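Undergrad: sequence unknown, structure follows:
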C-alpha cells in the first residue's frame, strides 16, 4: 500500500482554498473553465480513476490534507463565520475525515461486482451488477457548512472514480451534486435538465421539531438549543421551529432560556462559542423576519456592524408570521403550541416535505407515529442533527427538500452507474430458438409452459 503514488495534500488544499477578498473568482473566466473541464475529461477517459489504488491514494490525500491544514480551515471559517474552532473541528473536519476513512476501509467491497441470483434458465450464465464511474461531476456545497457539504460528497465521488471541478454551473457534467437553498436548487435542476444531466439536490426547508408532554424537558432543551444555535443557526438540518405540547410550553421556554445562559453567558456576543452571520444579506433577512414575527422571549439583540444576532427564542408565533413562511438561516427559534400529537402531525403535513423531522418524547407510540405519519428526508427522535452526520445512514431530501442521498456507500452509489451485465454462452440454443420468427402457436405454448416452471414467477423472458 505504501508504494501507491499519493497526490500532494498541498495541491488538494490549493484547489479547495477559498477565494480571498479582492481575488477574481474562477467563474469569471469561461474559457479557463472549459479548459479545466476538458482536462478532467481527458484524465477520466485515460482510465486512471478506474483503479482501486488510484482512488485509495486520493482518499488518503484528503485525510492528510485535513490533518495538515486544520489550522487553515479553522482560520478561514473563523474569518467568514466567526465559527469556534470546536465547531469547525467536530462538525466539519472530523466528519469528513471519518467519511474518508470509512470509504478507504470499504472501497474494495464497494467496487466488487454484485452477483444476481440465478434461475433455471441462467444456471450457466453470469448475472451481475457492475458499479462504473459516472464521469466528471460538479459538486456545489452550501456556505453554511462549506467543508462538510463539499468534501463529504467529494469523498463519495473519489471512491466511485469521478473527478470534481470548481463551481462551473453552466457547463455539461455527468452528474451535479448541489447543496443549498430551494431557489438555487431549482435553477440548477432546470439547467441540468436541458442537457439531461442527473442531479442530486440536498435543499433547505423548515425542519419541524415536536416536543411531547412526556419527555425530559431539561435534556430536550439542551439538545434542541445546541442544534439550533450551533454555527449561529446557519444550518440546513437544525430544527427550524418547535411544535410544543401546550402543557409543557412554559417549562420548555424557561429551560431553553437556561440553556442559552449556560452555553453563551449573559452576553452571547462576548462568547467565544457563538458565531456571526456570514454576510449582511443573510443578517438583514434574518433580522427582518425576527422583527416581524411573534414575541421575543429571550435574545433579539442585533448589531449590524458585527453581523451579530443574539440567540433568540420567539413565542406567540402565528403560522402566518414571516418566520414560518421562509427558510431562516440564523439563531432564531420559534415555539408554537399544539394540543396533541395529532395536531402536530397535521401541521407538519400541511407544509412542504422537510429535510428533517425531529420528535422528543418518552412515549414510543408518539415517536412511531411521527416517524410513520410524516414524510421527510430524515427523522431523528430525542436528538437533532446527528442522523445527518452518520456514514452508515443515507442523507438526503424528498419532495421539496431534494432528491438523492450521500454518506458512505450511498455516496459511492450516487456517483456510480450500476450497469446490468449478463454474461451468456451459446449453449441451449435448442431452447432459445423458440423466440425466433416465424412465430408458431406451438412455440408460444412451450414458452408459456416453461415460464410456469419458475417458483419465483420471474417471467417468460427467462428462456429467451
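TA: Thanks, I have it. Just so it is clear, the model here is predicted, and its values are computed rather than measured. Numbers count the residues shown, from 1 in each chain.
Undergrad: C-alpha only now, for contacts and for neighbours.
TA: Will do.
Undergrad: quick one, helices of the stretch 101-250 of the chain?
TA: 146-160, 182-194, 217-229, 249-264 (DSSP state H, counting those that start in this stretch).
Undergrad: may I see the ones you listed organised as a markdown table, with distance to residue 50 added?
TA: A markdown table is the format used below for those (distance: least, C-alpha to C-alpha, whole Å):
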| stretch | distance to residue 50 |
| --- | --- |
| helix 146-160 | 8 |
| helix 182-194 | 25 |
| helix 217-229 | 40 |
| helix 249-264 | 48 |
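Undergrad: so which of those helices gets nearest residue 68?
TA: Among the helices of the stretch 101-250 of the chain, helix 146-160 comes nearest to residue 68, with 14.7 Å by C-alpha to C-alpha.
Undergrad: any buried residues in the closest one, and which?
TA: For helix 146-160, a neighbour-count test (16 or more other C-alpha atoms under 10 Å) marks 147-160 as buried.
Undergrad: cool, and stretch 218-225?
TA: 219, 220, 221, 222, 223, 224, 225.
Undergrad: re earlier: so which of the helices of the stretch 101-250 of the chain is nearest residue 325?
TA: helix 182-194 (13.4 Å).
Undergrad: distance from the chain centre to that closest one, please.
TA: When distances are taken as C-alpha atoms, centre = their mean, to the nearest Å, helix 182-194 is centred 17 Å away from the chain's centroid.
Undergrad: structure B:
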C-alpha cells in the first residue's frame, strides 16, 4: 500500500467517528500494553541488535516508559477528555463557556533511532488517547526495532487506525502528504525540513529536537553524587540521548577532583566498556567516525578508549573552553567536555549566548545558586541535583524551546498536544438583551460601558 492510499484510508476511518469513544480508546491502549509485555523478549533482542542495549537498560529506558504512559492515560483519560468549563463575563449572561478536547485526525509520528521503541510509541500513546489515527515513520538506522514496530503495530491495530510506514518509502514522499498534525523527534536540521513541509498544508507540528545541554556543578555540592549521576546520564545509551549532559560547567576550585570522581564512577559502572555486554554501542560507523574525529582533534582528553569493530567508545572527558570544537554542536556520544569557571555569572552568560538547550542540570546545596541558573537560563526542562530523570515523570511536560524544539508531551500534556481545544459558548434564546443590536441608541452607551468595562 503506497503512502497516499494509507493516509486516505486513515482519513476515511477517522471520519466514521470510530476512534472517538473513550471505551474504544481504552480497549486499544490495553491491547497495546498487553502486546508490549508479551513481546518483551523480541524487544530486548531488537534493541540488543541495534544498539547493544542490555535487557535492564531496555526495560528502564524503553519498555517501562511506554507502559507507564499507557497506564497514566488509562487512569486519567475520562478526566482529560471531559469538557472543561471556563469563566463567562457578566455581559454574556446567561451563557456558559466550555472547552472541548477533540482529536486532530490523522497524525504522523516521525521517530528517531536512539530510543527507537520509546520515542516511537510514547507519542503514539498520546495520539491514541486523544482519539486520533496514527502513522509512524520509524528510523532505518535502528532496523531491527523498526521491523519489530511493524510487526507489533500490525498485530494490535488495523492499518486504517494505526500503522507503521514501510521503511522503503522515502522521507520526502511521507512528508509530501497532508496530515492533521506532525510529531517529529530528531535533529534541528531535519526539524526545519519537517516544518517547511508542514507549512505547505499549514499543518501544526511538534518538534522534539536537541541541543547542547549544560550541567552546572557548584563547589558546594555533594561532588561524589554529582559525579555518579552525571556519569550515569552521560553513559546511558552511550551518550546517545537527547537530554544527556552535553557538557559540564564546574567551579574551578573543584574541577580536578570532579574529573577524578567522574572517571572513577565511569570505570565502576563499566569496568571493561569495550567488551561489556551491558554497555551500548554507537549506532553506526558514520557516527562512530564522527565521534572519533572529535577525540582525535581534541586536547586534554582523559579516557576515550575505542573499538572500531564493535563501535564502542568509553567515556572521554575533554578539558575544554567555549571555543573548542567539541562545543560547536551536540555531541550525542560518550564525550564530555568539562569547562571550569571562576564566577557563576560568567558561566551563565556564556550559556545565554548559545542556542536554547533541551535540558539543563544543576548540582548544588545552595538554593541561591540553583535559582541563579534556573531563572536566567532558558531551556526545555531539567533537574536540580539529578540528570535525565525529569523525562521519566509523566506529570511533567517534556519538550524544548527555540532551537531545541516546540511543543511538549507525556501524560496529560501528551493528550493535550494531540487534541484541538474547541471553544464553545452555550447561550439561551431568552432573555435576549437588546443592547448589542442595531439600530444603536446612544442613550444606552453609559449602560453598555458599565456592563463591559465595569464603569
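TA: The structure has been received and is ready for your questions. This is a predicted model, so every value here is computed, not measured.
Undergrad: let's have the buried residues of helix 146-160 of the first structure in JSON lines, adding distance to residue 116 of the first structure.
TA: Formatted as JSON lines, these follow (distance: C-alpha to C-alpha, whole Å):
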{"residue": "147", "distance to residue 116 of the first structure": "38"}
{"residue": "148", "distance to residue 116 of the first structure": "35"}
{"residue": "149", "distance to residue 116 of the first structure": "34"}
{"residue": "150", "distance to residue 116 of the first structure": "34"}
{"residue": "151", "distance to residue 116 of the first structure": "33"}
{"residue": "152", "distance to residue 116 of the first structure": "30"}
{"residue": "153", "distance to residue 116 of the first structure": "28"}
{"residue": "154", "distance to residue 116 of the first structure": "29"}
{"residue": "155", "distance to residue 116 of the first structure": "27"}
{"residue": "156", "distance to residue 116 of the first structure": "24"}
{"residue": "157", "distance to residue 116 of the first structure": "25"}
{"residue": "158", "distance to residue 116 of the first structure": "26"}
{"residue": "159", "distance to residue 116 of the first structure": "23"}
{"residue": "160", "distance to residue 116 of the first structure": "21"}
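Undergrad: that older thread, tell me which of the helices of the stretch 101-250 of the first structure lies nearest to residue 286 of the first structure.
TA: Closest among those, using C-alpha to C-alpha: helix 217-229, at 13.5 Å.
Undergrad: what's the closest one in contact with?
TA: Helix 217-229 of the first structure is contacted from outside by 211, 233, 235, 238-240, 251-252, 255-256, 259-260, 274, 311, 330-333, 360, 382-385, using C-alpha atoms under 8 Å, 6 or more residues apart in numbering.
Undergrad: related to what we said a few turns ago, so which of the buried residues of stretch 218-225 of the first structure comes closest to residue 74 of the first structure?
TA: Nearest to residue 74 of the first structure among these, counting by C-alpha to C-alpha, is residue 225 at 23.1 Å.
Undergrad: tell me which residue of the second structure matches up with that closest one.
TA: Taking TM-score structural alignment, the alignment pairs residue 225 of the first structure with residue 231 from the second structure.
Undergrad: what about the aligned partner of residue 98 of the first structure in the second structure, neighbour count?
TA: Correspondence of residue 98 of the first structure to the second structure, assessed by TM-score structural alignment: residue 68. Residue 68 of the second structure: 18 surrounding residues under other C-alpha atoms under 10 Å.
Undergrad: one more: residue 453 of the second structure?
TA: Neighbour count of residue 453 of the second structure, defined by other C-alpha under 10 Å: 9.
Undergrad: check contacts around residue 178 of the first structure.
TA: 139, 140, 141, 142, 185, 188, 199, 200, 201, 202.
Undergrad: cutoff 6 Å now
TA: By C-alpha atoms under 6 Å, 6 or more residues apart in numbering, the contact set of residue 178 of the first structure is 140, 201.
Undergrad: alignment lookup: it to the second structure.
TA: Using TM-score structural alignment, residue 178 of the first structure lines up with residue 184 in the second structure.
Undergrad: can you give me the strands in the stretch 301-450 of the first structure?
TA: For the stretch 301-450 of the first structure, the strands defined by DSSP state E, counting those that start in this stretch occupy 302-303, 308-309, 312-315, 332-338, 356-360, 378-381, 395-396, 402-403, 405-406, 416-423.
Undergrad: so which residues of the stretch 351-464 of the first structure form helices?
TA: Here the stretch 351-464 of the first structure has its helices, by DSSP H, counting those that start in this stretch, at 364-373, 408-414, 429-432, 441-451.
Undergrad: tell me which of those helices sits nearest to residue 37 of the first structure.
TA: helix 408-414 (20.4 Å).
Undergrad: which residues does the closest one contact?
TA: Outside helix 408-414 of the first structure, the residues that reach it (C-alpha under 6 Å, 6+ apart) are 156, 160, 391, 394.
Undergrad: repeat that with 8 Å
TA: Taking C-alpha under 8 Å, 6+ apart as the rule, helix 408-414 of the first structure contacts 99, 102-103, 110, 131, 153, 155-157, 159-160, 200, 391-394, 404-406.
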